[in-house]
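>>> okay, predicted coordinates and the sequence, questions at the end:
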Amino acid sequence: MMASRILMQRVCCVLVRDLRGSSSYSSSLTASATVQPFLSRTVLRSSCRSVSFNVQDHDDFTERVINSQLPVLIDFHAQWCGPCKILGPRLEKAIAKQKGRIAMAKVDIDEHTDLAIEYGVSAVPTVIAMRGGDVIDQFVGIKDEDQLDSFVEQLIGQ
């Protein structure tokens, strides 16, 4: 289900980009009673540059994190972890401030134990910063919003 939703979002983003590049963009949207509601519901309200995502499996991790053109923060968390529930929204907020210059991958350690072991995660929350497939920095535990903003800005500035 999640994979089909991601695929639909990517297809719709391409469609919107193609329509915006065409001179008949506004007329094609207003002329079609079925396209307008579909686009406004599925694409225009969702971000084509979605920078936060849940890792589905090891191949997804490789494609969207290791091979990413953007720097990526990896949030290793667990559903049962209280501090993770506090840190997650703070990370989302810090990432959103960067307006697409950095991505965030969320990895549930109970679902993806192999990735947690591979990256030496021994406690949650653990946040690892990567660029070009290389680990740049990391921390364990909670940070306040100012510390997170600083952490993210350092990753972008490197």
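Perfect, thanks for sending it.

>>> only C-alpha atoms for contact and neighbour calcs from this point on.
Fine.

>>> buried residues in the longest helix seen in the chain?
Determined from DSSP state H, the single longest helix within the chain is helix 2-21. By neighbour count on 16 or more other Cα atoms under 10 Å, the buried set for helix 2-21 is 9-10, 12-13, 16.

>>> another one to put next to it:
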Amino acid sequence: MGENVKYVTLTDDNFEAEVLQSEVPVLVDFWAIWCGPCRMIAPVIEELAAEYEGRAKIGKLDVDQNPRTAMQYGIRAIPTLLFFKNGQVVDQLVGAASKKMLVERLEALVGAEAA
């Protein structure tokens, strides 16, 4: 791992700057260390961060360490994946989604940028 991690570690403090003010669409993975399905999709999240570098931002927010943001978005089950565009939630998935499903959702957002 080390230096080549492409996703952004999101916190209550940087959420506005990193997500709400982002120039590109953002996928936020709300997760926690004790959550099995969260750990299952972690490698997929990391792959997407590398594949979409420059076109979309991928971030992970630990709900235990950042309860304010999790509460603000009504996160009750994890993993919850929220897709943001221009500071607004435009899509969401709850549970361990497949990479194919995530790619489809991201492509819809990124593709709309290019159009």
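Noted; the coordinates are in hand. All values reported here derive from a predicted model rather than from experimental measurement.

>>> after superposition, what is the TM-score?
Here the superposed chains carry a TM-score of 0.87, computed using TM-score structural alignment, normalised by the length of structure 2; 110 aligned residues with a Cα RMSD of 1.6 Å.

>>> quick one: the residue nearest the centre of structure 1 and Lys106 of structure 1, what's the gap?
Against the mean C-alpha coordinate of structure 1, by Cα atoms, centre = their mean, the closest residue is Ser52 at 1.7 Å. Between Ser52 of structure 1 and Lys106 of structure 1 the computed distance is 7 Å (Cα to Cα, to the nearest Å).

>>> before we move on, back to that, quick check: the residue nearest to the centre of structure 1 touching Ile102?
No: using Cα atoms under 8 Å, Ser52 of structure 1 is not in contact with Ile102, being 9.0 Å away.

>>> please enumerate the helices of structure 1.
Using DSSP H, the helices of structure 1 run over 2-21, 25-31, 35-39, 58-61, 82-96, 113-118, 145-157.

>>> got a markdown table for those helices, with distance to Leu73 of structure 1 too?
Formatted as a markdown table, the helices of structure 1 follow (distance: least, Cα to Cα, whole Å):
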| stretch | distance to Leu73 of structure 1 |
| --- | --- |
| helix 2-21 | 20 |
| helix 25-31 | 36 |
| helix 35-39 | 30 |
| helix 58-61 | 12 |
| helix 82-96 | 9 |
| helix 113-118 | 14 |
| helix 145-157 | 8 |
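
>>> got the contact list for the alignment partner in structure 2 of the residue nearest to the centre of structure 1?
By TM-score structural alignment, Ser52 of structure 1 lines up with Tyr7 in structure 2. Neighbouring residues of Tyr7 of structure 2 by Cα atoms under 8 Å, 6 or more residues apart in numbering: 45-46, 49-50, 57-60.

>>> and those residues, which is closest to Trp34 of structure 2?
For those, the closest approach to Trp34 of structure 2 (Cα to Cα) belongs to Lys60, at 14.6 Å.

>>> OK, contacts around that closest one?
7-10, 28-31.

>>> from those residues, which land in strands?
8-10, 28-31 (DSSP state E).

>>> can I get the buried part of those residues as one ChimeraX selection?
Per 16+ other Cα under 10 Å, the buried members of those correspond to this ChimeraX selection:
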select :8,9,10,28,29,30,31
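
>>> what is the nearest of the ones in strands among the contacts of Lys60 of structure 2 to Lys85 of structure 2?
Val28 (11.2 Å).

>>> what lines up with the closest one in structure 1?
So, by TM-score structural alignment, Val28 of structure 2 is matched to Ile74.

>>> swap in Val19 of structure 2?
So, by TM-score structural alignment, Val19 of structure 2 is matched to Val65.
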